[in-house]
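Asks: sequence plus predicted model, see below.
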Amino acid sequence: MKTLYSLLLCIFTLSIGFCQDEQINFNDAIKMHLKKYNIKSDIAFENRNLNEGQILFDSLVSNHLVGTKFEDYTFKSISRKKVKLSSFKKPIFILTYASWCAPSKGEFPALNKLAQKYAKDVQFVLLFWDKKHDIKKIAKSFNHNIQVCYAHETYKNDATIVANMKHSLGFPTSYFLDENLKVVNIKRGGAQPALKSTYVKAYTMNYNVFREGLSSLLIEKNISKEQLTTN
């Protein structure tokens, strides 16, 4: 009887372990929870309740998207033909943009500064929802530490990327992934300084917003290193 009990306990423990190890795909999580989020979010913004809208977004991310497995997408790069996310072998910061969506004052310089500072620890990727010829000029705004990519509805093989990233959470949106493409955090884009803000203030606001998001990746990276050294 004791042997049978031990066997059942072992099976139960293993089943729990398998359930904990099972990782939900990001795309599946979006399909399961986006509709309900959109209904509530639309009501909040119709009532001009921006704070409620942000709370709903943060809740969607923290409760349903963080910890999911991101698709190993292949992006078209402005400098190389194709870039596969898993090829970076380190945490990734993806920021989605569009060439016709003007950045706030100091936003691009803040990204360049952060990319220069954290290039060894994090891969910076800017993904524009544009055709290649639309971003050739704007791509020159970024230093070599930032991989500038693009995707468009009319391009072959971009349909899934557009559907699951552009048409789900909108843009600009920041995706923070660990080296295994697990979602660590998702945030809206940069800061929104007042139009009359000085360049220094706007730059500082954007720097701090992006730096806060990057901190989650850097913490995750340090934890992973600690686990490797202790095991």
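Replies: Happy to help now that I have it.

Asks: hey, let's count contacts and neighbours off CA atoms from now on
Replies: Will do.

Asks: spatially central residue for the chain, please.
Replies: The chain has residue 175 as the residue nearest its centroid, 0.7 Å off, counting by C-alpha atoms, centre = their mean.

Asks: quick one, strands of the protein?
Replies: Applying DSSP state E to the chain gives strands spanning 74-77, 83-84, 92-97, 123-128, 146-150, 173-177, 183-188.

Asks: just to revisit the earlier point, pretty sure the residue nearest to the centre of the chain contacts residue 181?
Replies: No: applying C-alpha atoms under 8 Å as the test, residue 175 and residue 181 come out as separate, 10.3 Å apart.

Asks: find residues that contact each of these two.
Replies: Residues touching both residue 175 and residue 181 (C-alpha atoms under 8 Å, 6 or more residues apart in numbering): residue 92.

Asks: any buried residues in the helix ranked longest in the chain, and which?
Replies: Taking DSSP state H as the criterion, the chain has its longest helix at helix 199-230. Neighbour-count burial for helix 199-230 flags 202-207, 209-210, 213-214, 217-218, 220-221 (criterion: 16 or more other C-alpha atoms under 10 Å).

Asks: put this beside the first:
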Amino acid sequence: MSRSRIFNGLFFVAVLMLIFSPSAKALVIEGLMKVGLFQPNISKNVSTVSTANSLPDVIFESPDGKQIHLADQKGKVVFLNFWATWCPPCIAEMPSINKLYGKLKDNGNVVFIIVDADHNFSKSLPFMAKHRYNMPLYKLASNVPPNLVSNSIPATTIIDKNGQIVFHQEGSADYGNPKVLEYLNKISK
């Protein structure tokens, strides 16, 4: 067998893996993040909420049944991420979100709400444990306004202490970027 046939066969197998394996896709996206692609434009202000300074009363529920109300988080910065275990871009950005969470988990002015968009803790909890992610995991327990999440995931929204959306990203992003940490520390003071 010639080298070109072997190379073509390996290339074909690699393409099939990228098409059919969420983990392989996620690995490629994560690698692209590490070389500088998929950087969030954190400096862009997207204040799209009404000028009324109140958060919608969206309710999230943790695996142990505890509920957190978004409306009760006014005065804190909220990092809200919607994801699913089958979504390669979601899987790719999880290490960077976990890294960011690790640096901010002791900041009482920042709340992380990582939402399993499938409402399926039987899949998301083992996924989090397997990867040693210690972020707080929730599912929706009420309706959510479209300005917080769209029909695509991953979707990340940052809400400032006044209840205003200051960042919204659809699709994967590298939240391990030092600019994101700097920005969250700045708006949480």
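Replies: Arrived safely, thanks for sending. Since the structure is predicted, the reported quantities are computational estimates derived from the model, not experimental observations.

Asks: which residue in the second structure aligns with residue 76 of the first structure?
Replies: Mapped onto the second structure by TM-score structural alignment, residue 76 of the first structure lines up with residue 61.

Asks: could you do residue 225 of the first structure as well?
Replies: Looks like residue 225 of the first structure stays unaligned there (TM-score structural alignment).

Asks: which residues does residue 167 of the second structure contact?
Replies: Contacts for residue 167 of the second structure (C-alpha under 8 Å, 6+ apart) come out as 42, 44, 45, 46, 47, 156, 157, 158, 159.

Asks: for PyMOL, write a command that selects the buried ones of those residues.
Replies: Here is the PyMOL command that picks out the buried ones among these, judged by 16+ other C-alpha under 10 Å:
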select buried, resi 42+47+156+157+158+159
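
Asks: in this structure the match of residue 76 of the first structure contacts residue 139, no?
Replies: Yes: between residue 61 of the second structure and residue 139 there is a contact under C-alpha under 8 Å: 5.3 Å.

Asks: have a look at these two and say which one is more surrounded.
Replies: More crowded of residue 61 of the second structure and residue 139, by other C-alpha atoms under 10 Å: residue 139, with 22 against 19.

Asks: what do we get in the first structure for the more buried one?
Replies: Using TM-score structural alignment, residue 139 of the second structure sits opposite residue 150 in the first structure.

Asks: ok, its match touching residue 127?
Replies: Yes: counting by C-alpha under 8 Å, residue 150 of the first structure touches residue 127, with 5.2 Å between them.

Asks: show me where the second structure has its helices.
Replies: Under DSSP H, the second structure gives helices at 3-20, 22-34, 88-104, 121-130, 178-187.

Asks: quick one: the ones you listed as CSV, columns for distance to residue 65 of the second structure too.
Replies: As requested, the helices of the second structure are exported to CSV (distance: least, C-alpha to C-alpha, whole Å):
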stretch, distance to residue 65 of the second structure
helix 3-20, 34
helix 22-34, 29
helix 88-104, 22
helix 121-130, 11
helix 178-187, 28
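
Asks: let me know which of those helices is tucked in deepest.
Replies: Counting by mean count of other C-alpha atoms under 10 Å, helix 88-104 has the highest mean neighbour count of these, with a mean of 21.

Asks: can you give me how far that helix is from the chain middle?
Replies: 7 Å (C-alpha atoms, centre = their mean, to the nearest Å).

Asks: before we move on, what about stretch 114-132 of the second structure?
Replies: With C-alpha atoms, centre = their mean as the basis, stretch 114-132 of the second structure stands 12 Å off its chain's centre.

Asks: what does stretch 82-96 of the second structure give?
Replies: Averaging C-alpha positions (C-alpha atoms, centre = their mean) puts stretch 82-96 of the second structure 7 Å from its chain's average.
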